[in-house]
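[1] Requesting a structural model of the entry that follows:
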Amino acid sequence: MTDENIEYETMEFDVVIIGAGPAGLSAAIKLKQLNAELNVVVLEKGSEVGAHIISGALFETKALEELFPNWQDMNCPVNTKVTSEQTMWYDSETQVKALSPSLIPKPMHNDGNYIISLGNLCRWLGEQAQTLGVEIFPGFCAIETIKDNNNQVIGVKTGKMGIDKQGKQKDSFVESMLLLAPVTLICEGARGQISKQLIKQYNLDKDCDPQHFGLGIKELWKIDPSKHKQGHVEHGAGWPLSDSDCTGGSFLYHMEDNQVVLGLITDLNYSNPHVSPYDEFQRFKQHPHIKEILTGGERLVYGARTIAKGGPQSLPKMHFPGGLLLGCSAGTLNAAKIKGSHTAMKSGIEAAIVIAQGFEQEHVVKHLAHFEFQFNKSWAYQELTLQRNFAPAVHKWGAWLGGAYAFIDINIFKGKLPWTLHDKTPDHLTLQPADRCDKIQYDKYDGVISFDKPSSVFLSNTNHEEDQPCHLKLSDESVFSTTNLPIYHEPAQRYCPAGVYEVIGDEQKLQINAQNCLHCKACDIKDPTQNITWTAPEGGGGPNYPGF
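    Predicted coordinates for the structure are as follows:
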């Protein structure tokens, strides 16, 4: 095939999958289990499978059991069972109390669940997929879909490699490739580049609420063995986000080897442009309850990622001509559980069943239209429906009253109240002008419990080829000086958890440090003018998370 007189290398498959996360790998595995003759390929933009995977790391095994009923005999890295749990309410920067389990919405209970490294689980799933004959290409970014004359997706185009900042070819130049297939599955995670394009091109979100997002910031620590409680889980709400008029919550999980993973999820519908989710997290760690656990320990890894948490009322149409949106590309995370891996895996499994049936009946493209009917019958969609009012209730009434509503809705009425709450305002439209909002004074970092952004990004093992075009695109460079700086005091310098956006010099210019990017997509989501578009950098770039 040619494009602009360029001859591209072309590879043909039965199914092309974008993203080696839980949804994509589950789809690939199930496809090969159902039909070993299918030619399946998975493209992964990270340097290896699992490199870009970051999760709260609480895992339900329901979907895993459907893929591998004997997973416990297969050296699967799912080992640390939840042994105890608490939900904490942080009253202030010094006060905290444990809530009675009887007051907690049922989806937040974790009996039978595991604390895992999702990255390691994806590495294991990748190995199982390859054993079954799936081809996996790490270090390759899909940048756009390819369509035929009927506007049907017939594959994807990968990004060029070896282009300098001026757009010229370097000695390392590698041309784009075309990967063609009758079926393309988009499993990029929340706010992916291609899923965003497809939702707009095919108007897939015309009948749903706007998607809503939270920014999860997370660290892995090795702590004093005397403070470690393997299998213990804590979730929290209240301070510090309540002081900044934000919603969201914290988590603290005791893993193996005296390690704990802790983090803070800040809902991106906050209104005060002075809010810094990164600094809210650093402040959270200074609470005596958390600081006591971390003191004497060592911070090992840092990372950040957005999650799609709007609920089923924010799910776009998941089918488009020639393919499907799966997992967090659509928004299948269960916000009440703060878990999305099992539902993402189930979406991949159901997609594989529909696709295999379509190939068997020799009309796979038409058969894709059955996917949403199939998925809506599954336990995953029923689970999402049960908790559909959780996120909008918290958005409307805050963590305390919203949580109380969720308890009544889920625990008492079993999620069957005859209405659905809605949040029709996109996250980027919630910011108020900076001069109407209280400034927030964050404490200086002590270098022991709290740390600056550069030292944190260092622990994410983030690396990009520096001499390449900036992958963070501004639609209009003048918006910074006409709108974002004078009205909102350029919120990107605060909502970005990696110091990518800086306002520098007496002339107040915007500097973009693209090499720091963690691929969290917060800028693409929260920019009030929607002037920033996140695009995939050269393949293999970005964070390399170990242990997440």
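
[2] Going by C-alpha atoms from here, please, whenever you check contacts or count neighbours.
    Fine.

[3] hang on, isn't A393 packed against A404?
    No: A393 lies out of contact with A404 (C-alpha atoms under 8 Å); the separation is 9.2 Å.

[4] more crowded one of the two?
    A393 (21 against 18; other C-alpha atoms under 10 Å).

[5] ok, and the closest non-adjacent residue to the more buried one?
    Distance criterion C-alpha to C-alpha, 6 or more residues apart in numbering; nearest residue to A393, sequence neighbours excluded, is G402 at 4.7 Å.

[6] cool, and T83?
    If you skip the residues right next to it in sequence, T83 has G231 as its closest partner in space, 4.9 Å away by C-alpha to C-alpha, 6+ apart.

[7] Could you also give me the structure for this second sequence? I'd like to compare it with the first:
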Amino acid sequence: MIKRIFTSIQVGSISRWTFQYIPKRFNSIPVERVKDFVDVCIIGGGPSGLSTAIKLKQLDQNDSLRVMILEKSSDFGSHIVSGAVIEPKSINELFPNEINPQGIALPSDLITKVTSDHMLYLTKNSSYSLPEPPQMTNKNKNFIVSLNNVVKYLSERAEELGVEMYPGISVSDVIYNKNKDGVIGVVTQDMGIDKNGVAKDSYEPGMEFYSRFTILAEGCHGSLSKKVINQFNLRKDSDPQTYGLGIKEVWEIEPSKFKRGEVLHSIGYPLSSDTYGGAFMYHFENNLISIGLVIGLDYSNPYISPYLEFQKLKKHPVYSDVLKGGKCISYAARALNEGGYQSIPKLTFKGGVLIGCSAGFMNVPKIKGTHTAIKSGIIAAEEIYKKVQHLDSVDEENFEDQEIIDLVEYETEFKKSWAYQELYEVRNVRPSFEKFGLIGGLIHSGISTMITNGNEPWTLHNKTPDYAKTKNAELYKPINYPKADNELTFDILTSVSRTGTFHDEDELCHLQLKSKSLKRHSKMNWEKYKGVEQRFCPAGVYEYLKDDKGDVKFQINSQNCIHCKTCDIKDPAQDINWQVPEGGDGPKYYMT
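    Predicted coordinates for the structure are as follows:
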């Protein structure tokens, strides 16, 4: 039944189809939903969700638990974006008997051991070597991988263990208990609703999945995680989460320029001194490299375009000398958690937990989050299994009346782990750049990472969310970015065509305006920020167009959305609400 209902076809195409208005979700469709009952329902099939499922089934020797993963991408790994240098510690804990001679529990064809490290400070035309902080040392201990290939491998391992795997399934809502103080399940997205909110002939209602434990492993700024965090006020004792936008390409370069295992990081150009961020280039396999730029979304100048800053980066001699003569084969973009220790919310709620990037476990100085995400999944699985093995079998008829467990032990155990300690030790690195600027941040970070080792008796805080740091356009001059040369740099729609993204032309828009009106949204943002949406979006989704009368019209090209979530995070008016589209929609990344 599940597989029949959740059949989805992915077609690689790109369009500039637009909405003239965003209707409310159609509420008059008669809905009779299929219900199912499982022990553990995991939302998201990335490293954290898969590690939770794998560990649970490793512990479940009697194969008595129903463990299910619902993943919105068309297949496991398709929505994964990462710079992809990983530490082996947590994957080795997951498969302790499978560590290969290179020191990691992954097949040799998936990994490239780091053989050299470089850290540079860039000016417009020059570069200067910098000492590497301990957190960024990768040589002979860490590995370059295609993270979506690693996720595909983990999904195969999970399926072998008996985890129920359902890609192409978007989960649109949570099911609360009668008192609304706990979560007892989730609802998958309805299929076959047109752009006006009317049911088509192909309409199929989503399913309701009830579970003893709901695990939110959606990645950064997940739509369900937002709802649960707000519903249960999980951030009451933490700073707001802060974010970066990572933009990345995979290139096939000339063999003479390929240096297998080389890792390069840089700061400085093309970003201004008051904009946090940095770049990377990793040589991994078969003359393939990944190159990218991460820019903090707390920047104040609304004329900054992260996408075009990335294009400028590729013209710098350090990068252009490697790329010239090569071919760009893939493009991707994704928001990243940057808040670190101070922004970790309460990790548990009745009936479920937050893991991985849903909780914000990225180590910003390391530019890594996979190892901490996997560790959180392992801990969650261990604590869930301790509870669930002593529970009676699921009583489907009286499910809503059963006790809802608040798995507080998960948060307790995570705080005892090396992953939590690691995040604590670097807690002052990212906020030091916000507080003291580039030079002051470098000095403070150097002291924190090389001298005090995170034991300084203070913790820097940030109480202002990224969207609120955007300043009025009148304080800045527009930035004149160079035009694409179609050799090293490309226009945004060319790049989006390399993501394989797809959304049905006639489906309900997943980019919802809280104001319910394009005109009202334009009025809120245009005068102050002069079209900031069309610059922060790395996929050409948002545009401001002038009509014959000179009036400005806001337009949403939802077909182009690559699910980076930047609009939901950076919109100064907080009027854009990113929700899941139909299952299987969105990008289909290759080798990211």
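
[8] What is the neighbour count of the aligned partner of T370 of the second structure in the first structure?
    Under the alignment defined by TM-score structural alignment, T370 of the second structure is paired with S341 of the first structure. The burial metric for S341 of the first structure, expressed as a neighbour count using other C-alpha under 10 Å, is 27.

[9] For S341 of the first structure, give me its contacts.
    When contacts are counted by C-alpha atoms under 8 Å, 6 or more residues apart in numbering, S341 of the first structure touches P22, A23, F59, E60, G327, L333.

[10] which ones among these are found in helices?
    Secondary structure from DSSP state H places P22, A23 of those in helices.

[11] on that earlier part again, what about the equivalent of the residue nearest to A393 of the first structure over in the second structure, how many residues nearby?
    Matched by TM-score structural alignment, G402 of the first structure corresponds to G441 in the second structure. Taking other C-alpha under 10 Å as the criterion, the count of residues near G441 of the second structure is 20.

[12] again with the one 10 residues further on
    By the other C-alpha under 10 Å criterion, the neighbourhood of I451 of the second structure contains 11 residues.

[13] Counterpart of it over in the first structure?
    Aligned counterpart of I451 of the second structure in the first structure: I412 (TM-score structural alignment).

[14] And for D466 of the second structure?
    The equivalent of D466 of the second structure in the first structure is D427 (alignment by TM-score structural alignment).

[15] Now do the contacts for its match.
    Applying C-alpha under 8 Å, 6+ apart to D427 of the first structure gives the contacts H212, F213, L268, N269, Y270, I525, K526.

[16] in the second structure, what residues pair with stretch 172-189 of the first structure?
    Aligning stretch 172-189 of the first structure against the second structure (TM-score structural alignment) gives residues 202-219.

[17] can you give me how far the matching stretch is from the chain middle?
    Stretch 202-219 of the second structure sits 19 Å away from the centroid of its parent chain (C-alpha atoms, centre = their mean, to the nearest Å).

[18] buried set for it?
    Taking 16 or more other C-alpha atoms under 10 Å as the basis for neighbour counts, the residues of stretch 202-219 of the second structure that come out buried are 204-219.

[19] count of neighbours near S100 of the first structure?
    10.

[20] And G415 of the first structure, how far from A406 of the first structure?
    Shown here: G415 of the first structure relative to A406 of the first structure, a distance of 9 Å by C-alpha to C-alpha, to the nearest Å.

[21] between those two, who's got more neighbours?
    In this comparison of G415 of the first structure against A406, neighbours counted by other C-alpha under 10 Å, the higher total goes to A406 at 27 against 23.

[22] Validate this expectation: the more buried one resides in a helix.
    Yes: counting by DSSP: H, G, I helix; E, B strand; the rest coil, one finds A406 of the first structure located in a helix.

[23] Could you find the closest non-adjacent residue to it?
    When the adjacent residues along the chain are set aside, A406 of the first structure lies closest to F390, with 5.4 Å between them (C-alpha to C-alpha, 6+ apart).

[24] before we move on, what about Q579 of the second structure?
    Distances taken as C-alpha to C-alpha, 6+ apart place H510 nearest to Q579 of the second structure, at 5.1 Å, with adjacent residues excluded.
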